[in-house]
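Q: Let me see the structure of the following:
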Amino acid sequence: MGRWEPNASGRLREAALDLYVERGFEQTTVAEIAARAGLTARTFFRHFADKREVLFAGSAELEQHLVDALVGAPAEASPMDAIGVALDAGAASLGGNRELSRRRRLVIAANGELQERELIKMTRLATALADGLRRRGVDEADARLAAEAGVSVFRVAFERWVTEPEERALPEVMRESFDRLRSLSR
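A: Coordinates of the predicted model:
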């Protein structure tokens, strides 16, 4: 193994997903992930705290991206319209690799601990969006309700995107899901 090769993080992520799908999350070791990527376990730990982080790395950046979009929404936007702006930004950010997202979803769905971690991630996202709405002057109850609704749309749209047989862009599925929520309240 060479001392340095480009894209170690990406190679580790790809190797981990391959092994998680082939063997299962619990049955895969960090040493196996590193070996599959042509790297050392020490290199793995330079990029990820543990083998769960391979699946959740980038969560903080995604959260910040959504909050920045929400806060940057036009001042006259309603709380739900600001949430829509955030969802559009999230969909644009995540929608680049459907196959990777599908594989990630399969791994998480097969493991209770990972499902719990995903729910925690979604709860943190809802809290961050509610905080962003409060910074825009929205009262606590409305901010929380709009944020929770937005995260529900996010989850439903993402699930549809990775499971539907037809190839559609995530931003399209996200917008459609958001519009469906709005139509339910009429």
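Q: Every contact and neighbour count from this point should use C-alpha atoms.
A: OK.
Q: would you list every one of the helices in this structure?
A: 8-23, 30-37, 41-47, 53-56, 59-71, 79-94, 98-109, 112-135, 140-163, 170-184 (DSSP state H).
Q: Could you also give me the structure for this second sequence? I'd like to compare it with the first:
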Amino acid sequence: MARWQPNASQRLAVAALELFEEQGYDNTTVIEIAERAGLTKSTFFRHFPDKREVLFGGGTMTGLVIDGIAAAPAGAGPLEAVAHALDVIGREAFTLDRREFGARRQAVIAANPELREREALKGLGLTTAMIDALERRGVPGLTARVAAELGALAWEVAYERWRDPANSDDFGELARRALTEVQAASASC
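A: Take a look at the predicted model:
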């Protein structure tokens, strides 16, 4: 087997998802995932710290959120900076070719309490990353927290809609729409 394998992390994620669907999360080992991907166990651990993380992309989303908020235009308000980050995520991570994978991934997560917990923790981490990135832009703490919480809720709504095979909108469009809806709902409270 070659030392370097192209697309190793993607291959591992696909292999893990297939195995989790076939035999369940608890009954799948890291060795089985690596073998299904045509890789070694050590290659698996170079990409992911454990088998749970294979479905969560390491720190990819956190990096995209931080970079997206930092790259928002200088005059953008907090929610516009968050929207910019959601656009970046749509272009980089939630592409149309990954929609089916996203729906299958969510079904596996929904079937396992450990994975649901991991997803909740990842969500909290992403919200914290949004808050920190907004504060680095000079947004006051409470405003940064509210914008990040609204952004996280919009992300969840958009991701749910994006996974629906009947929906053909791209993630960025869905996220901006969801952010507008969340903002309107919070104003009417």
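Q: Superposing both, give me the TM-score.
A: The TM-score (TM-score structural alignment, normalised by the length of structure 1) is 0.89; 184 aligned residues with a C-alpha RMSD of 1.8 Å.
Q: winner for burial among the helices of structure 1?
A: With neighbours defined as mean count of other C-alpha atoms under 10 Å, the helices of structure 1 peak in mean count at helix 79-94, which reaches a mean of 22.
Q: Just want the angle from that one to helix 170-184.
A: 160 degrees (axes from the mean of the first three to the mean of the last three C-alpha atoms, to 10 degrees).
Q: What is the mean deviation of helix 79-94 of structure 1 from its aligned residues in structure 2?
A: Here helix 79-94 of structure 1, set against structure 2 after superposition, deviates by a mean of 1.5 Å using mean C-alpha distance after the TM-score superposition for structure 1.
Q: follow-up on the earlier one: same list as before, the helices of structure 1 that is, but in JSON lines and with distance to G2 of structure 1 included.
A: JSON lines is the format used below for those (distance: least, C-alpha to C-alpha, whole Å):
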{"stretch": "helix 8-23", "distance to G2 of structure 1": "11"}
{"stretch": "helix 30-37", "distance to G2 of structure 1": "12"}
{"stretch": "helix 41-47", "distance to G2 of structure 1": "11"}
{"stretch": "helix 53-56", "distance to G2 of structure 1": "22"}
{"stretch": "helix 59-71", "distance to G2 of structure 1": "30"}
{"stretch": "helix 79-94", "distance to G2 of structure 1": "32"}
{"stretch": "helix 98-109", "distance to G2 of structure 1": "27"}
{"stretch": "helix 112-135", "distance to G2 of structure 1": "32"}
{"stretch": "helix 140-163", "distance to G2 of structure 1": "36"}
{"stretch": "helix 170-184", "distance to G2 of structure 1": "38"}
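Q: who are the neighbours in contact with the spatially most central residue of structure 2?
A: The centre of structure 2 sits closest to M61, judged by C-alpha atoms, centre = their mean, with a distance of 5.1 Å. By C-alpha atoms under 8 Å, 6 or more residues apart in numbering, the residues touching M61 of structure 2 are I89, A93, L126.
Q: Now the first one: closest residue in space that isn't a chain neighbour?
A: Across the structure, with C-alpha to C-alpha, 6 or more residues apart in numbering as the measure, the residue nearest I89 of structure 2 apart from its sequence neighbours is L64 (6.1 Å).
Q: Looking at the alignment, what corresponds to that neighbour in structure 1?
A: Aligning on TM-score structural alignment places L64 of structure 2 opposite H65 in structure 1.
Q: Return the distance of that match relative to A41 of structure 1.
A: Going from H65 of structure 1 to A41 of structure 1 by C-alpha to C-alpha, to the nearest Å gives 31 Å.
Q: Over to D131 of structure 1?
A: 38 Å.
Q: ok, now R98 of structure 1?
A: Counting by C-alpha to C-alpha - R98 of structure 1 and A41 of structure 1 are separated by 28 Å.
Q: do the same with M122 of structure 1
A: Remark: distance between M122 of structure 1 and A41 of structure 1 (C-alpha to C-alpha) = 29 Å.
Q: now do S9 of structure 1
A: 12 Å.
Q: E5 of structure 1 now?
A: Taking C-alpha to C-alpha, one finds E5 of structure 1 at 14 Å from A41 of structure 1.
Q: JSON lines for the contacts of M61 of structure 2, including distance to G151 of structure 2?
A: Formatted as JSON lines, these follow (distance: C-alpha to C-alpha, whole Å):
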{"residue": "I89", "distance to G151 of structure 2": "12"}
{"residue": "A93", "distance to G151 of structure 2": "17"}
{"residue": "L126", "distance to G151 of structure 2": "10"}
